[in-house]
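Enquirer: Here is my input; please provide its structure:
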Amino acid sequence: MRTRATVAAVSGALALSALAVPAAQADDSAASYPDVAKVREATSVRAEGEPYALNVSFSNVKIAKAVKVGTTGRVSTAVTYTLTHGTDVNIKAADFVTDAFIYRGSDLRPDHRLFGDKPAKCTATSATTADCKGTIEVYPAAHELLNTDAGTWRAAAEATAFNGQDPAGETFDISKVGYKTQANRGTTLVQRASKLTVDASPEPVKKGKPITVTGKLSRANWDRGTYNGYVEQPVKLQFRKKDGDTYTTLKTVKTNATGNLKTTVTATEDGYFRFTFAGTTTTPAATPAGDYVDVR
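Expert: This is a model prediction of the structure:
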């Protein structure tokens, strides 16, 4: 089970999916992806006997500007980066593993980290560089996130060279394993997914009569696994003529204590009404399709 992880807790560090090293690295590798967590943990707590500093570095880390997470399913986000390594590091070895992850908190002791289900796959571009591609997965139904986790996360990358050492073996010598991580390689927003609805009535309506436009702005509640109203948020009411191409803002309305919206306008001509929410750091923008009103 993938859970909220802290660097200092062994149970958190081992809470990675038990998946084998991908095909780009040998399937018969003695090291599996969770083994990396053991090495990472030994480094973070400065244990007696720890891996040596692997001669690698990471640059050009690229990730989506925002990761929108609802309450169910899986959210997968691509991450790419450049791996630079010394000639003494064999990135093609069966038991060489690298990946990227995102985290909150301090660089040295993150409060929370999110990883991919599998290591990254790397393609050599020279004798000492490689382009790597990986993913970061989020499973909101597994309670990996709390509402307070919404906001800015930082990206990091790591690499482990097991050098033939089997973490499950009786003669495992961690001092012969190389490990390196670099924090603060970039940023992304992890956001609570939003929903916005709109309904304009009556339909049809006489010209000059009032039209009532209602809707609701809600967002994912990671604490409860539901969607709840996003309160006291400014939302624009917009109108597009029946044969028009663009929407014009008529007014700004704030959501109430339950996230609901309600306002009135005067019927002038056939067209579409919609609400649009610009978004915040913790919640992405949302705009539903327009609701058509026939004015007679």
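
Enquirer: For the rest of this, base every contact and every neighbour count on C-alpha atoms.
Expert: Noted.

Enquirer: mind listing what Val253 touches?
Expert: 234-237, 261-263 (Cα atoms under 8 Å, 6 or more residues apart in numbering).

Enquirer: Revised request: answer the last question for Ala64.
Expert: 77-79, 188.

Enquirer: among these, who's most crowded?
Expert: Val79 (22 neighbours; other Cα atoms under 10 Å).

Enquirer: wait, is that one part of a strand?
Expert: Yes: counting by DSSP: H, G, I helix; E, B strand; the rest coil, Val79 is found in a strand.

Enquirer: I figured it hits Lys133, correct?
Expert: Yes: assessed by Cα atoms under 8 Å, Val79 is found in contact with Lys133 at 5.9 Å.

Enquirer: circling back: pull the most distant pair out of the contacts of Ala64.
Expert: For the contacts of Ala64, the farthest-apart pair by Cα to Cα is Ala78 and Thr188; their separation is 11.7 Å.

Enquirer: What is the neighbour count of Leu250?
Expert: Leu250: 12 neighbours (other Cα under 10 Å).

Enquirer: what's the answer for Arg274, then?
Expert: Neighbour number of Arg274 under other Cα under 10 Å is 25.

Enquirer: now, among the contacts of Ala64, which is nearest to Arg104?
Expert: Looking across the contacts of Ala64 and measuring by Cα to Cα, the closest to Arg104 is Thr188, at 10.7 Å.

Enquirer: Now for Ala78 and Thr188: what residues contact both?
Expert: Listed as contacting both Ala78 and Thr188 by Cα under 8 Å, 6+ apart are 63-64.

Enquirer: can you give me the helices in the protein?
Expert: For the chain, the helices defined by DSSP state H cover 10-13, 33-44.

Enquirer: Can you tell me which of the ones you listed is nearest to Ser57?
Expert: Using Cα to Cα, the nearest of the helices of the chain to Ser57 is helix 33-44, at 16.0 Å.

Enquirer: and this one, so I can compare the two:
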Amino acid sequence: MQNLRRRMLTPVLAATVAIAPALGIAAPAAAAPAGVVFAQETVDEPSWDWNPASVSVTSVKFSKTAFTLRSTEKCANRAHITATLSGPLPTENVFASAVGVDIRRNGAIYDAVILTNSGGTTWEGDLPVCGTDPAGTYRTELYGAYVTGTGLDDPDLTFYRTNVVNGAYTVKRPASVTLNATPEPARKGATLTAKGVFSTDGKAAANTKVQIWFKADGSSAWTRKATVTTNAKGAYRATIKATASGTWKAVVPATGSRNEVVAYDAVTVRK
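Expert: Coordinates of the predicted model:
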């Protein structure tokens, strides 16, 4: 996990050091702007060795770790990150220092954020989350780092890194399902039709399994009665025998890209 050397130098030193983007030492703490986000791309990780830092990360807090966004939404959503270190990052003979968060998707580096020192041993910043971000789980790796020496041409330039604190957040697409069970009321033994439409990310979703459940009045137990698949227009339809008055529900289970959605409809059954 040596990628901080490549990524964090860019926003602060690129203007004055031509080779900065090809490296990755931490940006100077005083100059690093909050919430700096890098291009969403896979970055090769160099093999240079880190040395153990003289301080450690003792706590990390994300204000939010679950986001439900349409793919058309912009980057107005944010998670505020607060990290506490066991002490201040060293300043003597230190060329650059920062606390950063590497973001990984499917194991590869996807993005990064630099935190700023908000006083004492506390570092803070915002993680923008965009609708254009693919749905799924993102792993985070937060750590502090500093570089001793006089500059990039110092042969004794040495990299130090704290412990790494791992975390995660999810990006999912909004989904919805409807349910209408007819006829209402129904005669006992008659055929009920349960139908509706399932959509995700604002569009009808085909080839999706919809579970149909029933709970009789006075009971607390749900029984699955059918599982059907949506058609090209996101519509589903199930026929079931009416046996008792109660509540029907349509359930589309959660996946890595959307949350579970449920719709209900009560039907009275008469003899």
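
Enquirer: who touches the residue mapped onto Val171 of structure 2 from structure 1 in this structure?
Expert: Taking TM-score structural alignment, Val171 of structure 2 has Val190 as its aligned residue in structure 1. Going by Cα under 8 Å, 6+ apart, Val190 of structure 1 touches 66-69, 149-153, 282.

Enquirer: What of Ser199 of structure 2?
Expert: 175-177, 205, 234.

Enquirer: By neighbours, which of the contacts of Val190 of structure 1 wins?
Expert: For those, neighbours tallied by other Cα under 10 Å; top is Val69, 26 neighbours.

Enquirer: Structure 2: which residue goes with that residue?
Expert: Match for Val69 of structure 1 (TM-score structural alignment): Leu69.

Enquirer: contacting residues around that match?
Expert: Contacts for Leu69 of structure 2 (Cα under 8 Å, 6+ apart) come out as 130-131, 171-174, 201.

Enquirer: how about CSV for the contacts of Ala64 of structure 1, with distance to Lys62 of structure 1 added?
Expert: Shown next, in CSV, are the contacts of Ala64 of structure 1 (distance: Cα to Cα, whole Å):
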residue, distance to Lys62 of structure 1
Thr77, 11
Ala78, 8
Val79, 6
Thr188, 9
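
Enquirer: Can you tell me which of these is closest to Val7 of structure 1?
Expert: Thr188 (20.4 Å).

Enquirer: Verify the stated contact: that closest one with Thr152.
Expert: Yes: contact status for Thr188 of structure 1 versus Thr152: in contact at 5.8 Å, counting by Cα under 8 Å.

Enquirer: Give me the nearest residue to the aligned partner of Ala157 of structure 1 in structure 2, chain neighbours excluded.
Expert: Mapped onto structure 2 by TM-score structural alignment, Ala157 of structure 1 lines up with Leu142. Once flanking residues are discounted, Leu142 of structure 2 sits nearest to Val101: 4.3 Å by Cα to Cα, 6 or more residues apart in numbering.

Enquirer: pretty sure that neighbour is in contact with Tyr110, am I right?
Expert: No: using Cα under 8 Å, Val101 of structure 2 is not in contact with Tyr110; the gap is 11.0 Å.

Enquirer: ok, these two, which is more surrounded?
Expert: Val101 (26 against 19).

Enquirer: so who does the more buried one touch?
Expert: Val101 of structure 2 neighbours (Cα under 8 Å, 6+ apart): 112-115, 140-143.

Enquirer: coming back round to it: can you redo the contacts of Val190 of structure 1 as TSV with distance to Val205 of structure 1?
Expert: Formatted as TSV, the contacts of Val190 of structure 1 follow (distance: Cα to Cα, whole Å):
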residue	distance to Val205 of structure 1
Ala66	41
Val67	41
Lys68	38
Val69	39
Asp149	46
Ala150	42
Gly151	43
Thr152	46
Trp153	49
Thr282	38
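
Enquirer: Out of those residues, name the ones that lie in strands.
Expert: 66-69, 151-153 (DSSP state E).

Enquirer: all strands of the stretch 101-250 of structure 1, in order?
Expert: In the stretch 101-250 of structure 1, the strands defined using DSSP state E, counting those that start in this stretch lie at 110-114, 121-124, 129-138, 151-161, 178-192, 194-196, 199-201, 210-221, 226-229, 234-241, 248-254.

Enquirer: for those strands, which one sits closest to Val36 of structure 1?
Expert: Taking Cα to Cα, strand 151-161 is the member of the strands of the stretch 101-250 of structure 1 nearest to Val36 of structure 1, at 6.7 Å.

Enquirer: Which one of the ones in strands among the contacts of Val190 of structure 1 is nearest to Thr129 of structure 1?
Expert: Trp153 (26.4 Å).

Enquirer: that older thread, most neighbours of all the contacts of Val101 of structure 2, which one?
Expert: Ile114 (31 neighbours).

Enquirer: so who does the residue nearest to that one when sequence neighbours are not counted touch?
Expert: The shortest distance from Ile114 of structure 2 to any non-neighbouring residue, by Cα to Cα, 6+ apart, is to Gly100 (4.4 Å). Applying Cα under 8 Å, 6+ apart, one finds that Gly100 of structure 2 lies in contact with 4, 8, 112-115, 142-144.

Enquirer: how close does Gly100 of structure 2 sit to Phe159 of structure 2?
Expert: Distance of Gly100 of structure 2 to Phe159 of structure 2, given as Cα to Cα, to the nearest Å: 14 Å.

Enquirer: now Arg105 of structure 2
Expert: Taking Cα to Cα, one finds Arg105 of structure 2 at 26 Å from Phe159 of structure 2.

Enquirer: before we move on, what about Tyr264 of structure 2?
Expert: Applying Cα to Cα to Tyr264 of structure 2 and Phe159 of structure 2 gives a distance of 59 Å.

Enquirer: which one of those two has more residues nearby?
Expert: Phe159 (24 against 17).

Enquirer: Now that one: closest residue in space, sequence neighbours ignored.
Expert: Using Cα to Cα, 6+ apart, the nearest residue to Phe159 of structure 2 is Val147, at 4.7 Å.

Enquirer: Wait, that neighbour touches Tyr160, no?
Expert: Yes: look at Val147 of structure 2 against Tyr160 with Cα under 8 Å: they come within range, at 6.1 Å.

Enquirer: Looking at the two, which is more packed in?
Expert: Neighbours were counted for Val147 of structure 2 and for Tyr160 using other Cα under 10 Å; Val147 has more, 28 against 19.

Enquirer: Lovely, talk soon.
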